[in-house]
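J.: Have a look; sequence and predicted model below, questions after that.
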Amino acid sequence: MLEGTIVKALSGFYYVKDGEKQIQCRARGVFRKRGVSPLVGDHVSYEAKKPTDGYILSIKERKNALKRPPIANIDQAILVFSVAEPAFDSHLLDRFLVQMEAYHIEPLICLTKWDLLTHEEAESFHDRLTTYAKIGYPILVTSSLKKEGIAMLKEHMENRISVITGQSGVGKSSLLNSLDQSLNIDTQAISQSLGRGKHTTRHVELLPIALNGYVADTPGFSSLELPDMTLADLERCFPEFNDYRESCRFRGCTHLAEPDCKVKEALAEGRIDQGRYKHYQLFFQEISQRKKY
């Protein structure tokens, strides 16, 4: 039985990479009956009666999978956010980080357009990044224009399958082109009237990059729905709570209204970031409202 990895999905076709060859495949109807859709990144078995066309027969067990972007078997997620044009959005970044924590995918925070900041603005921004660095999230600052941080980012991508995603217009395509100019990914300017970028990527595709690495270029978007999760799941997606939750007075403490909450004590003493905690409250309310319907 032939085996390979789906490297692109487009218009109902799945392009399976098997060694040096790539086969255009359709999925058997049995997948629709089971409510299962093949994803980019899936390891599959297939049959091909023609040299370039075939059918996917089965999907191997996934180690993880995302719905948006629709991709499976990811080693790391590169979360791309700009420091300007559009402005840095910590609320959206925290949504992405919750999603990565929920699916046990290692995140890398990658900040673009660093060249647009003055020296004073850059110093101030470094202070904002301290919050994430203390939690343990790796951070890279880059400039596609000045080629800053590009070599270090490529090192992070060697021998790994990475998904690169983030808010529209932050420079994901420019970043990929800086990593490998042969990719020649289409880029468009920021819409000044809307303050956000236009979508330049229309499908999910695994692109070869770095040393034995692949990256998934994905459609940009400006909002992200929280995954299907319980309130307890959400609480565990904030790593800065780890040192305090076991000392809370009540088991299953939500860290909102309960007395003798060690997370809230740490918050009051400045050991937990106020902005991150505010986002936790907002996400908690969002999931609570979802559960009512």
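T.: Yep, it's here. Numbers count the residues shown, from 1 in each chain.
J.: all contacts plus neighbour counts: C-alpha atoms, from now on.
T.: Will do.
J.: Contacts only, for Ile190.
T.: Going by CA atoms under 8 Å, 6 or more residues apart in numbering, Ile190 touches Glu85, Pro86, Gly169, Arg196, Gly197, Lys198.
J.: Kindly recompute the last result at 7 Å.
T.: Gly169, Arg196, Gly197, Lys198 (CA atoms under 7 Å, 6 or more residues apart in numbering).
J.: so which of those residues would you say is closest to Ile209?
T.: Gly169 (21.7 Å; CA to CA).
J.: Neighbours of the closest residue to the closest one other than its chain neighbours, how many?
T.: Here the nearest residue to Gly169 in space, its sequence neighbours aside, is Gly197; by CA to CA, 6 or more residues apart in numbering that works out to 3.6 Å. Using other CA atoms under 10 Å, Gly197 is surrounded by 22 other residues.
J.: Please, a ChimeraX command that selects the buried ones among the contacts of Ile190?
T.: One line in ChimeraX is enough to select the buried ones among those; burial here means 16 or more other CA atoms under 10 Å:
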select :169,196,197,198
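J.: distance of Ser174 from Gln285?
T.: In this view, Ser174 and Gln285 are 36 Å apart by CA to CA, to the nearest Å.
J.: Neighbour count: those two, which is higher?
T.: Comparing Ser174 with Gln285 by other CA under 10 Å, the one with more neighbours is Ser174, at 21 against 13.
J.: who touches the strand or helix carrying that one?
T.: Ser174 is located in helix 172-179, with elements delineated by DSSP states H and E. Outside helix 172-179, the residues that touch it by CA under 7 Å, 6+ apart are Val80, Ser144, Ile150, Lys154, Leu183, Asn184, Ile185, Asp186, Thr187.
J.: Against that first model, consider the following:
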Amino acid sequence: MAKRPKLTHRQKRQVSANRRKRMSQADTPVSDEHLGPLQSGLVTGRFGKHADVEASDGTVWRCHIRRTIDSVVCGDKVQFRPGQDSSDVISGVIELVEDRHSVLKRPDYYDGEKPVAANIDQIIIVSAVLPTLSTNIIDRYLVAAEDVGIPPLILLNKVELLDDAQRQAVEQQLTVYRDIGYPLLYTSCKSGEGLDTLKQTLIDKVSVFVGQSGVGKSSLVNQLLPKANEAIGALSDTSGLGQHTTTAAKLLHFPDGGDLIDSPGVREFALWHLPTERVTWGFREFRDYLGGCKFRDCKHQDDPGCLLRSAVEDGHISPERFASYHKILQTMQDQRPTRHIPL
């Protein structure tokens, strides 16, 4: 029998408050007498109103989520009570979500921001030479990673499609990221290049793969975890764009240690919810110059006394990254929802 977890005083108060609240609201998806003792668990899947929780012994329970809990996502560490009747498909109940050391969120037009994964240690930004290599999309993911404070790794997949001259050109194009401190990795699921290095990078960490459809995220997962049975989406013959293949959030364990959270919610990041200043800060090479422009409301374009523009002209900031920054701001403005603000 699993040992009952030791809760902090704050967690005990929260569990008690949740119990009182659900009794007053008649929120009891499973009768308390049909539940086992409280124990620790890890959320490994989220399906609508339910979540899969892995206990310390490896047993997985599909659980109800108390209405008193704001959100439950893959990677959450929780306190739950398993059902005593193991024949029930959904028999456990999540009572408490423990504090998260990191959380990925996506903007939502109606609810502001929604958590999609928790307790992440690194973000693997997957790009590829097919459908196309877009450094602007890489920059968007880097801003998102910087915003939440989770270290990113830039991974270029499908490098077997490049000849020597093309590879040299691509490596030169991506050198700017290594120069400002981001790690780079080149991989191929066909030739096996870079896969051993990727495996080592994933050990003892909780990671997420992000990137556009068609860059080979599911193929990489199949190489790393052949039993994961990831569906591989073929590229559209007409558009060249990939088809979305991941439909439910899940956490997968690597044999050598470490976990991968695979969720449609982290497939692509939007940035329209961020203030302009936060996006500017997300370009790490800009930070030494922020606050030093002649005008406080500097737009970092043709404004007189702009330190960022001067740094570009002096060769300290990549012109391509500077142009990408302004493209991101313009896209954010186009995507940002308009809300009626009462006078």
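T.: Looks like it came in fine. Everything numeric in this text was worked out from a predicted model, so none of it was measured.
J.: corresponding residue for Glu160 of structure 2 in structure 1?
T.: Matched by TM-score structural alignment, Glu160 of structure 2 corresponds to Asp115 in structure 1.
J.: That match against Ser144, yeah?
T.: No. With contacts counted by CA atoms under 7 Å, Asp115 of structure 1 stays clear of Ser144, the gap being 8.7 Å.
J.: Neighbour count: these two, which is higher?
T.: Neighbour count, other CA under 10 Å: between Asp115 of structure 1 and Ser144, Ser144 has more, with 21 against 18.
J.: OK, contacts around the more buried one?
T.: By CA under 7 Å, 6+ apart, the contact list for Ser144 of structure 1 reads Ser174, Leu175, Ser178.
J.: What count of nearby residues applies to the second one?
T.: I take that to be Leu175 of structure 1. Leu175 of structure 1 has 24 neighbours, counted by other CA under 10 Å.
J.: any idea how far Ile65 of structure 2 is from the counterpart of it in structure 2?
T.: Taking TM-score structural alignment, the alignment pairs Leu175 of structure 1 with Leu220 from structure 2. Counting by CA to CA, the gap from Leu220 of structure 2 to Ile65 of structure 2 is 32 Å.
J.: Return the residue of structure 2 aligned against Gln24 of structure 1.
T.: Under the alignment (TM-score structural alignment), Gln24 of structure 1 pairs with Arg62 of structure 2.
J.: In structure 2, point out the residues matching the longest strand seen in structure 1.
T.: Longest strand of structure 1, by residue count under DSSP state E: strand 2-10. Under TM-score structural alignment, strand 2-10 of structure 1 corresponds to residues 39-47 of structure 2.
J.: What residues sit buried inside the matching stretch?
T.: By neighbour count with 16+ other CA under 10 Å, stretch 39-47 of structure 2 contains the buried residues Gln39, Ser40, Gly41, Leu42, Val43, Thr44, Gly45, Arg46.
J.: and of these, the nearest to Pro183 of structure 2?
T.: Using CA to CA, Thr44 is the member of these that sits closest to Pro183 of structure 2, with 27.9 Å.
J.: Now do the same contact list for Gly194 of structure 2.
T.: Contact partners of Gly194 of structure 2, counting by CA under 7 Å, 6+ apart, are Leu185, Tyr186, Thr187, Ser188.
J.: got it, and Arg267 of structure 2?
T.: Here Arg267 of structure 2 is in contact with Val210, Gly211, Gln212 (criterion: CA under 7 Å, 6+ apart).
J.: Of the residues you listed, which is the most crowded?
T.: That'd be Val210 among those, by other CA under 10 Å, with 24 neighbours.
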